[in-house]
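Asker: no sequence on hand, only this structure:
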């Protein structure tokens, strides 16, 4: 054990190899029951072994929702890699393990101590979280979403493409499946994991992924690497599907998603996808399933209780207490089949700030706003919009019927951005409020403020920005609106999108004009937002001519 109080000590790696050693599936995992030696991982460990599975038995598993080791056409070797103890032999896990002495000095004369130990495992069961399946089918249908990287070879490309497509479909079906492994020759040890109930997970919560990039490839280097971010969104009944902007790379599936509260780490979820694309656009978010949901499903597939896993009371609130308030300030702006986002800048008057390009098709359809798919849409008038390809991509719309709900007590505040400062981007990205999801929240920093004549003309952040976020707000940790999201960047040669490199209009530069309009209702002042300057045009041409990803989708 790394420490008697260390939850990371129960995060590990699973490897499954065919007997000839030619094919290996590997993923991160969690020692979910330290008394009985039960290791939980995601079914992504099976992705490379799909062709080694019995098609008929695998099909039955997908239909019935559970199965055992007979899904394989032949035997596989299973190995689990766990963190090694730091305090000598009393921390060794296994009966057949040699005594290991801690390294006092880095010297060739001292016996090397590996940071991990390995143990044989036995395939116990594969099972499905059916509610997770329903949520994924609703929010992320297979015809629009992809969760595995295409690796088709150039030679014999048609056959490879067919195989890749079939494999991708199978991996999609296994997205809501998990695998339980029983460790062999293990002493029972005290459990240090504390479980957080899914209903306590909130958008904006600070979270940490503990997992092993690339699985078993090099545990000496990557075992239980950590990355931090926030919960960008939650979806499904009791918030069972979790989306986070924390870094997650292949091999991290099956790893632990911890809720961070001061120095405590509560197990909130298990990673299920490190990579995802929507309509061939890379989405810089990772998916997890609430661990309480997985454990609830697991109990129906076991003949005994997992009594060593502790459920904890709710600890703390939002790490960023202003976020719930800001979620109420961001609207989904609908223009026909397309959409973007907007920020309510005056609740009493129903004034909403958005991007001009979000209103691109307004001549052919009306403009409406709503909080989510289930809330009624409210029609809007366009007060002003800058011409397309203008330096400042800004529009102001107003609800025709304004029904305030008390949030007028908390008017939006404008702020000034500082390079390196923590920021939150909030917008109706990706889902358009589908399934009553909240606006997406991503955390990052201000990476660059571009100035002309000492006036801010562009703000860049490291937050993950996705389709539908155009017109959304960039907020600082004081809840102030500091910028309006315009677009992210795109490689025009490869077609690749970069969500973490995005361009925004600094509110600092346009705030005085907007405030003057709110005070006077003089729409003529808004024409000042249309700036004509060749130098600024060269700056923004990168964000508007080459990067058209955030025209509404």
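Answerer: Yep, it's here. Keep in mind that what you see is a predicted model, and the values were worked out from it rather than measured.

Asker: use CA for all of it now, contacts and neighbours both
Answerer: OK.

Asker: pull the longest helix from this structure.
Answerer: helix 157-173 (DSSP state H).

Asker: what's the following helix or strand after whatever helix or strand residue 396 lives in?
Answerer: According to DSSP states H and E, residue 396 maps onto strand 395-399. Proceeding N to C from strand 395-399, the next assigned helix or strand is strand 422-427, under DSSP H and E.

Asker: now for that following strand, which elements pack on it?
Answerer: Here strand 422-427 touches strand 330-335, strand 338-346, strand 440-452, strand 473-476, going by 3 or more Cα pairs under 8 Å, 6 or more residues apart in numbering; DSSP states H and E.

Asker: now mean neighbour count and distance to residue 161 too, for the ones you listed, in a markdown table please.
Answerer: Listed next are the helices and strands packed on strand 422-427 as a markdown table, based on neighbours: other Cα atoms under 10 Å; distance: least, Cα to Cα, whole Å:
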| stretch | mean neighbour count | distance to residue 161 |
| --- | --- | --- |
| strand 330-335 | 28 | 37 |
| strand 338-346 | 26 | 31 |
| strand 440-452 | 21 | 33 |
| strand 473-476 | 28 | 40 |
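
Asker: dropping in the other structure now:
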């Protein structure tokens, strides 16, 4: 069994915004270290994922990190691009940005900060929390991660070393906060109606509103179910 190597590190950034993240920088990089490349594109729901971490036995044990496999059960996105203001700019042509991943891989206390890896070996997210029953019992197979797309400033810092990049992560974002608080996203302002209405268009609009209303009810039921389970912010 390979001997574990402990490395000194210092904190570079602790988020003051909606995302529960912190960044540590190694004082020296060991030659045994193998880097994992991030995938900034939106991952595919239903794909196989692997979570790496020390959740069961802890890094102090002589055992190597555990790997649990599951399915990317849900990808939650907000209907706008992230990080388009400030010192960095991403592709503003994106209509939505993934901000939360839900997987069925087993995640236990102590696994926070572990990577979520896809079947191609790319990092697609960072484990942050899992759900609990009302009595406090952890649900290992219901956990949440931050997609790499939402962590793009972190990866930009590794290339540039410019700490001002982090400012965009600390800016208030109502949509992002709503997702991680497990509440429905704020609705957009309704479009103004035209004075010359076509009866067929009006009928179609009522049908569209009916479908949207039912979708909203289904979404609220799912959110209420998750809120009853409780979201543990640290694992």
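Answerer: Received the coordinates, thanks. Given the structure is predicted, the values throughout are model-derived calculations rather than measurements.

Asker: re earlier: in structure 2, what residues pair with the longest helix of structure 1?
Answerer: Helix 157-173 of structure 1 corresponds to no residue of structure 2 when matched by TM-score structural alignment.

Asker: what stretch of structure 2 does stretch 133-145 of structure 1 fall on?
Answerer: Going by TM-score structural alignment, stretch 133-145 of structure 1 sits over no part of structure 2.

Asker: the counterpart of residue 120 of structure 2 in structure 1 in helix, strand or coil?
Answerer: Residue correspondence to structure 1 (TM-score structural alignment): residue 120 of structure 2 is matched to residue 478. Classification of residue 478 of structure 1 using DSSP: H, G, I helix; E, B strand; the rest coil returns coil.

Asker: for structure 2, what spans make up the strands?
Answerer: Taking DSSP state E, the strands of structure 2 run over residues 9-14, 22-26, 48-53, 66-78, 97-103, 115-118, 123-132, 138-147, 231-232.

Asker: ok, which of those strands comes nearest residue 173 of structure 2?
Answerer: Residue 173 of structure 2 lies closest to strand 66-78 among those, at 10.5 Å (Cα to Cα).

Asker: structure 1: matching residues for the closest one?
Answerer: Going by TM-score structural alignment, strand 66-78 of structure 2 sits over residues 440-452 in structure 1.

Asker: quick one: the matching stretch to structure 2 mean distance?
Answerer: Superposed on structure 2, stretch 440-452 of structure 1 shows a mean distance to its aligned partners of 0.7 Å (mean Cα distance after the TM-score superposition for structure 1).

Asker: got the helices and strands packed on strand 422-427 of structure 1 as a markdown table, with distance to residue 288 of structure 1 columns?
Answerer: Formatted as a markdown table, those follow (distance: least, Cα to Cα, whole Å):
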| stretch | distance to residue 288 of structure 1 |
| --- | --- |
| strand 330-335 | 25 |
| strand 338-346 | 25 |
| strand 440-452 | 15 |
| strand 473-476 | 25 |
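
Asker: select, out of the ones you listed, the one closest to residue 526 of structure 1.
Answerer: strand 338-346 (14.7 Å).

Asker: count of residues packed around the aligned residue in structure 2 for residue 385 of structure 1?
Answerer: By TM-score structural alignment, residue 385 of structure 1 lines up with residue 14 in structure 2. If you count neighbours by other Cα atoms under 10 Å, residue 14 of structure 2 ends up with 15.

Asker: hang on, isn't residue 14 of structure 2 packed against residue 24?
Answerer: No: counting by Cα atoms under 8 Å, residue 24 is not a contact partner of residue 14 of structure 2; they are 9.0 Å apart.

Asker: ok, back up a step: TSV for the strands of structure 2, including distance to residue 157 of structure 2?
Answerer: Below are the strands of structure 2 laid out as TSV (distance: least, Cα to Cα, whole Å):
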stretch	distance to residue 157 of structure 2
strand 9-14	10
strand 22-26	10
strand 48-53	23
strand 66-78	24
strand 97-103	19
strand 115-118	18
strand 123-132	17
strand 138-147	17
strand 231-232	28
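
Asker: what's the closest of these to residue 208 of structure 2?
Answerer: Closest among the strands of structure 2, once you apply Cα to Cα, is strand 66-78, at 20.9 Å.

Asker: residues contacting the residue nearest the centre of structure 2?
Answerer: For structure 2, the residue nearest the mean C-alpha position is residue 146 (2.1 Å; Cα atoms, centre = their mean). Neighbouring residues of residue 146 of structure 2 by Cα atoms under 8 Å, 6 or more residues apart in numbering: 19, 99-101, 125-128.

Asker: and if you look at residue 8 of structure 2?
Answerer: So residue 8 of structure 2 contacts 26-28 (Cα under 8 Å, 6+ apart).

Asker: in structure 2, point out the residues matching stretch 210-225 of structure 1.
Answerer: Stretch 210-225 of structure 1 covers no residues of structure 2 once aligned (TM-score structural alignment).

Asker: what's the spacing between the equivalent of residue 155 of structure 2 over in structure 1 and residue 414 of structure 1?
Answerer: Here residue 155 of structure 2 is matched to residue 515 in structure 1, going by TM-score structural alignment. To residue 414 of structure 1, residue 515 of structure 1 is 10 Å away according to Cα to Cα, to the nearest Å.

Asker: the more surrounded of those two?
Answerer: residue 414 (19 against 14).

Asker: ok, now how distant is that one from residue 393 of structure 1?
Answerer: According to Cα to Cα, residue 414 of structure 1 stands 18 Å off from residue 393 of structure 1.

Asker: can you check residue 431 of structure 1 too?
Answerer: For residue 431 of structure 1, the distance to residue 393 of structure 1 - Cα to Cα - is 23 Å.

Asker: counting neighbours, go ahead and name the busier of those two.
Answerer: More crowded of residue 431 of structure 1 and residue 393, by other Cα under 10 Å: residue 393, with 27 against 18.

Asker: hang on, that one packs against residue 486?
Answerer: Yes: assessed by Cα under 8 Å, residue 393 of structure 1 is found in contact with residue 486 at 6.9 Å.

Asker: quick one, helices of structure 1?
Answerer: 55-64, 130-139, 157-173, 219-222, 291-299, 323-327, 507-520, 534-544.

Asker: out of those helices, which gets nearest to residue 42 of structure 1?
Answerer: helix 291-299 (10.4 Å).
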